[in-house]
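# what's the 3D shape of this:
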Amino acid sequence: MKVGLLFGSFNPIHIGHLIVANFMATNTDLDAVWLVVSPQNPFKPSNTLLHEFDRLHMVSLAIGDNPRLRVSNIEFSMPRPSYTIDTLTYLQERYPSYEFVLIMGEDNLPLFPKWKNADRILEYHRVYVYPRSGSITTELPVMPNMRFVKAPVLDISATFIRKCIKEEKSIQYIVPDAVAEYIKVHKLYQ
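Presented below is the predicted three-dimensional model:
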C-alpha cells in the first residue's frame, strides 16, 4: 500500500488541507492519504496551538467517511517537537509492507534542507510537492525522489481563519460545517 503523509498543525483544518489531501489520494498513485496531526512543529511557536486532541477531532470531523483519507495521532506519543524523519522511521517499522510518501507544500522547500536528516528523507522516501500561493521558486535543485504535483492552489491559512473567528466574522465554506460547529460549540480561538 502506498500512503501519502500530510503533516500539519491543522489549527484548524480547512478546505485547503482537504482539497490537497483528496487530490493527492485520487489523482496520483497513492492509495490513501493520512493527515498526521503534529502536536508541535519545530519551526512554529506552540503558544497559539489548540490542544492536540481538539485538532485531531476536528480533522476526523472534516474527513468524515472518505475511505481514502485517514487521521493519524502517531506523533502524540513521540518526543516533542516532532521531526518528520523520526515519524517516517517509526511508521516504516510499524508498517513494513507500506510505502510512505511525504506530501508537502512548495512553501516548505526553502526550509527543507534545515529539517532533521533531510537527506535521509529523500534517500528513503518519495516527496510529493504541491504548489502554494505566493511561493517563491527556490534554489533547490530537482532531487531524485521529489515529484512536483500540479494540485489546485488555494490561498487559505489557519491564521486567517483564527483571525476571522476572533473578529466574529464568518468562516462558512472555509472550514467544513462540522468543524465550524465544533469551533462554535466549544468557543475555540476566541
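# from here on, contacts and neighbour counts on C-alpha atoms
Fine.
# in this protein, what residue spans correspond to helices?
Along the chain, counting by DSSP state H, helices occupy 15-27, 52-63, 84-94, 118-124, 158-166, 177-185.
# run this one through as well so I can compare:
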Amino acid sequence: MNSSGLVGVFGGSFDPPHLGHAEVASSFWENFPNAKELLIVPNHTSPWKKNKKTPPDMILDLVQAQFQSFPNTKVWDWEIKRETPSYTDETILELLKVMPGAKLCLLIGEDNYSEFHKWKNWENILNKLDYLLVFRRFSESIPQNQNLQKFKDKIVFLRNRIIEAASIDLREELPKCILENRKPVALSDKVWDIILKNRSYC
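Here you go, the predicted structure:
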C-alpha cells in the first residue's frame, strides 16, 4: 500500500476529546508514516445525535490541545463552523475542492463501519476515497460488513490499542470530577487543564 501523499480524515464530536481518540491518531501514523497529513474534523451536529451543548470554540481548543503533539496533524474547522448537521459526503466534496486530487482516507470506528451502508450517499463517499480505515473500539476482530463487499479492496482494519473511553460517559462524569478536582483517566493532562480552567461540562 502506497501511503505517500495520503491525507487522513478523522471526524467526530470530540466532546470532549480523549485518549481513545489519541490512540487512533497514533495508529494512523504507525500504519502510514509516509502520509502527508491527518486532519481532525470536529462536527457541529451529528445527524445521529442530539445537538451539542459545548460551544464550538471550546471544542476546538480541546481538540487542538489533544492532537498538537502529533506530527503533520491539523484541526480542520469547516464542519463545526457550519452550524448544521455534518454529512461526510459534503465534507469529502469540500475537501476535494480545497485539496484537488488529494488521496483521501476516512477513519471510522467499528460501530460506524457496521452502519456505513446507512450513511447518506455512502457509495459516493467510498468512490471518492482511496481507503476506508476502520479502527477498533470494542472488538478484538471486526466483523465484515457484507454491504460494503464491492469496496473491500479499499477497506483497511487498523490494529489500534483499545482504550475504554467514550465522550458521552465523560460528559456525565465530568461535573463531579471538576467538583472534586479529580481528572478522569481517559483525559490527557492538557485537555483536563482546559476543562478545569474554564469549568466546562459543569
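# TM-score of the superposition?
Once superposed, chain against chain, the TM-score is 0.89 (TM-score structural alignment, normalised by the length of the first structure); 189 aligned residues with a CA RMSD of 2.0 Å.
# re the thing from before, next, format the helices of the first structure as a markdown table and append distance to Ala151 of the first structure.
What follows is the helices of the first structure, written out as a markdown table (distance: least, CA to CA, whole Å):
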| stretch | distance to Ala151 of the first structure |
| --- | --- |
| helix 15-27 | 7 |
| helix 52-63 | 18 |
| helix 84-94 | 22 |
| helix 118-124 | 21 |
| helix 158-166 | 19 |
| helix 177-185 | 23 |
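# and those: which comes nearest Lys150 of the first structure?
Comparing the helices of the first structure against Lys150 of the first structure with CA to CA, the closest turns out to be helix 15-27 (9.7 Å).
# so how far is the closest one off the chain centroid?
Offset of helix 15-27 of the first structure from its chain centre (CA atoms, centre = their mean, to the nearest Å): 10 Å.
# what span of the second structure is it aligned with?
Mapped onto the second structure using TM-score structural alignment, helix 15-27 of the first structure spans residues 19-31.
# sorry, back to before: can you add mean neighbour count and distance to Val37 of the first structure and give the helices of the first structure back as a markdown table?
A markdown table is the format used below for those (neighbours: other CA atoms under 10 Å; distance: least, CA to CA, whole Å):
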| stretch | mean neighbour count | distance to Val37 of the first structure |
| --- | --- | --- |
| helix 15-27 | 19 | 12 |
| helix 52-63 | 20 | 6 |
| helix 84-94 | 15 | 11 |
| helix 118-124 | 14 | 19 |
| helix 158-166 | 16 | 14 |
| helix 177-185 | 16 | 15 |
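# what's the closest of the ones you listed to Asn73 of the first structure?
Of all those, it is helix 52-63 that lies closest to Asn73 of the first structure, at 7.1 Å by CA to CA.
# helices or strands up against the closest one?
Applying 3 or more CA pairs under 8 Å, 6 or more residues apart in numbering; DSSP states H and E, one finds that helix 52-63 of the first structure contacts strand 32-37, strand 69-72, helix 177-185.
# how much does it stray from the second structure?
Superposing on the second structure places helix 52-63 of the first structure at an average distance of 1.0 Å from its equivalents, by mean CA distance after the TM-score superposition for the first structure.
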